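J.: Have a look; sequence and predicted model below, questions after that.
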Amino acid sequence: MLWRSFDPPSRTVLQTTVRTSVDFLFSRLEKLHSRILVCRALGYFTLANHGITEAELDDVLSCDDDVLNDVYTYWTPPMRRLPPLLLVCIRADIDQYVVEHGADGARVLNWYHRQFTEAAHERYCADYAQKSVSIAT
């Protein structure tokens, strides 16, 4: 928990449902690590059918120009690639909600519980679903 014994009662409020707790976690991650980075990282993570390896997540985020433009706002590196430490920090914050398992000979990551999958899908993947429907029609 992020509470300290000297925090005021207004800061130590429990969420009323699991879903609001998960949404609160996602909001906190977005504030800590940049909204666009967390939205895309958790969106790709959630959309992977059988999980995603850390290397695949790093590769797909490194190909996402919106993420790279957000990360490299004030500086353009010689090779535009997502700094590995950013994913390490996000992974550390969600590690207790993620499970690793084997799939196709690799160790892949996936959400530990369906509540996280549903919350992340609604929060980060709804735009992708709407875009794919509008493209198909």
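T.: Structure's in. What do you need?

J.: When you work out contacts or count neighbours from here on, use the C-alpha atoms and nothing else.
T.: Will do.

J.: Show me where this structure has its helices.
T.: 18-33, 35-47, 54-62, 65-71, 84-94, 114-120, 126-136 (DSSP state H).

J.: Of all the ones you listed, which one is nearest E100?
T.: helix 54-62 (10.4 Å; CA to CA).

J.: alright, now check it against this:
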Amino acid sequence: MAFMNVFHNGYKTLALVALIISLHSGQFVTGKEIQCSYHFGLTRTDARKASCMQNAFEDNLCWLTGCTLDGQTVGSRGWNTLLFDDCTRGGVGPPTDGIEGQQYFRRSDEVEVEGSKTKGWWTCPFSTPVNKQTITCHLC
């Protein structure tokens, strides 16, 4: 009979370990799709993660491998492939194309982009279709 109790306790331990693993992994992957319709930008502390915000109040820390743009993973494309056109520095000067975004904030009729190569902030109108692109993240 004692021999049977050893197996019975072993199953309890195995079930407990499986429960702990499944609950623990749920903390990291919500499975919820978040559209970065307000803000997207790489974090300064971990190059593998990004800030993704749907609104001005809730910031989500997401793995880049779970973020997509036009169906492609942002991390595999390279962040610098996010380009914006017809941009000015606060409405001053001639419009510039090919601004590589480091982060963006979407407003009602424009997107504010921090350039990665062309340092500083740019204002890019939504009237230019490419400027309407939005990143979506899943692993937050």
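T.: Cool, got the structure. Just so you know, these numbers come straight off a predicted model, no measurement behind them.

J.: Got a TM-score for the pair?
T.: The TM-score (TM-score structural alignment, normalised by the length of structure 1) is 0.22; 57 aligned residues with a CA RMSD of 5.2 Å.

J.: picking that back up, can you add distance to H101 of structure 1 and mean neighbour count and give the helices of structure 1 back as JSON lines?
T.: Shown next, in JSON lines, are these (distance: least, CA to CA, whole Å; neighbours: other CA atoms under 10 Å):
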{"stretch": "helix 18-33", "distance to H101 of structure 1": "22", "mean neighbour count": "15"}
{"stretch": "helix 35-47", "distance to H101 of structure 1": "14", "mean neighbour count": "20"}
{"stretch": "helix 54-62", "distance to H101 of structure 1": "12", "mean neighbour count": "16"}
{"stretch": "helix 65-71", "distance to H101 of structure 1": "27", "mean neighbour count": "16"}
{"stretch": "helix 84-94", "distance to H101 of structure 1": "15", "mean neighbour count": "13"}
{"stretch": "helix 114-120", "distance to H101 of structure 1": "16", "mean neighbour count": "17"}
{"stretch": "helix 126-136", "distance to H101 of structure 1": "26", "mean neighbour count": "11"}
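
J.: Out of those, which is closest to G102 of structure 1?
T.: Of all the helices of structure 1, helix 54-62 comes closest under CA to CA, at 12.8 Å.

J.: Could you name the helices and strands sitting against that closest one?
T.: Helix 54-62 of structure 1 is packed against helix 35-47, helix 65-71, with contacts defined by 3 or more CA pairs under 8 Å, 6 or more residues apart in numbering; DSSP states H and E.

J.: by how many degrees do that helix and helix 84-94 diverge?
T.: 120 degrees (axes from the mean of the first three to the mean of the last three CA atoms, to 10 degrees).

J.: Now do the strands in structure 2.
T.: With strands called from DSSP state E, structure 2 shows them at 34-35, 39-42, 49-53, 59-63, 67-69, 72-73, 83-84, 87-89, 92-96, 99-106, 110-115, 121-125, 136-137.

J.: which one of these lies closest to N5 of structure 2?
T.: strand 59-63 (44.2 Å).

J.: what's next to stretch 89-101 of structure 1, contact-wise?
T.: The contact list for stretch 89-101 of structure 1, computed with CA atoms under 8 Å, 6 or more residues apart in numbering, reads L29, H33, V38, R107, V108, L109, N110, W111, Y112, H113, F116.

J.: what's around the fourth one, how many residues?
T.: As a burial measure, the neighbour count of R107 of structure 1 was computed by other CA atoms under 10 Å and equals 14.

J.: and the helices and strands packed on helix 54-62 of structure 1 as CSV, adding distance to L85 of structure 1?
T.: As requested, the helices and strands packed on helix 54-62 of structure 1 are arranged in CSV below (distance: least, CA to CA, whole Å):
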stretch, distance to L85 of structure 1
helix 35-47, 13
helix 65-71, 12
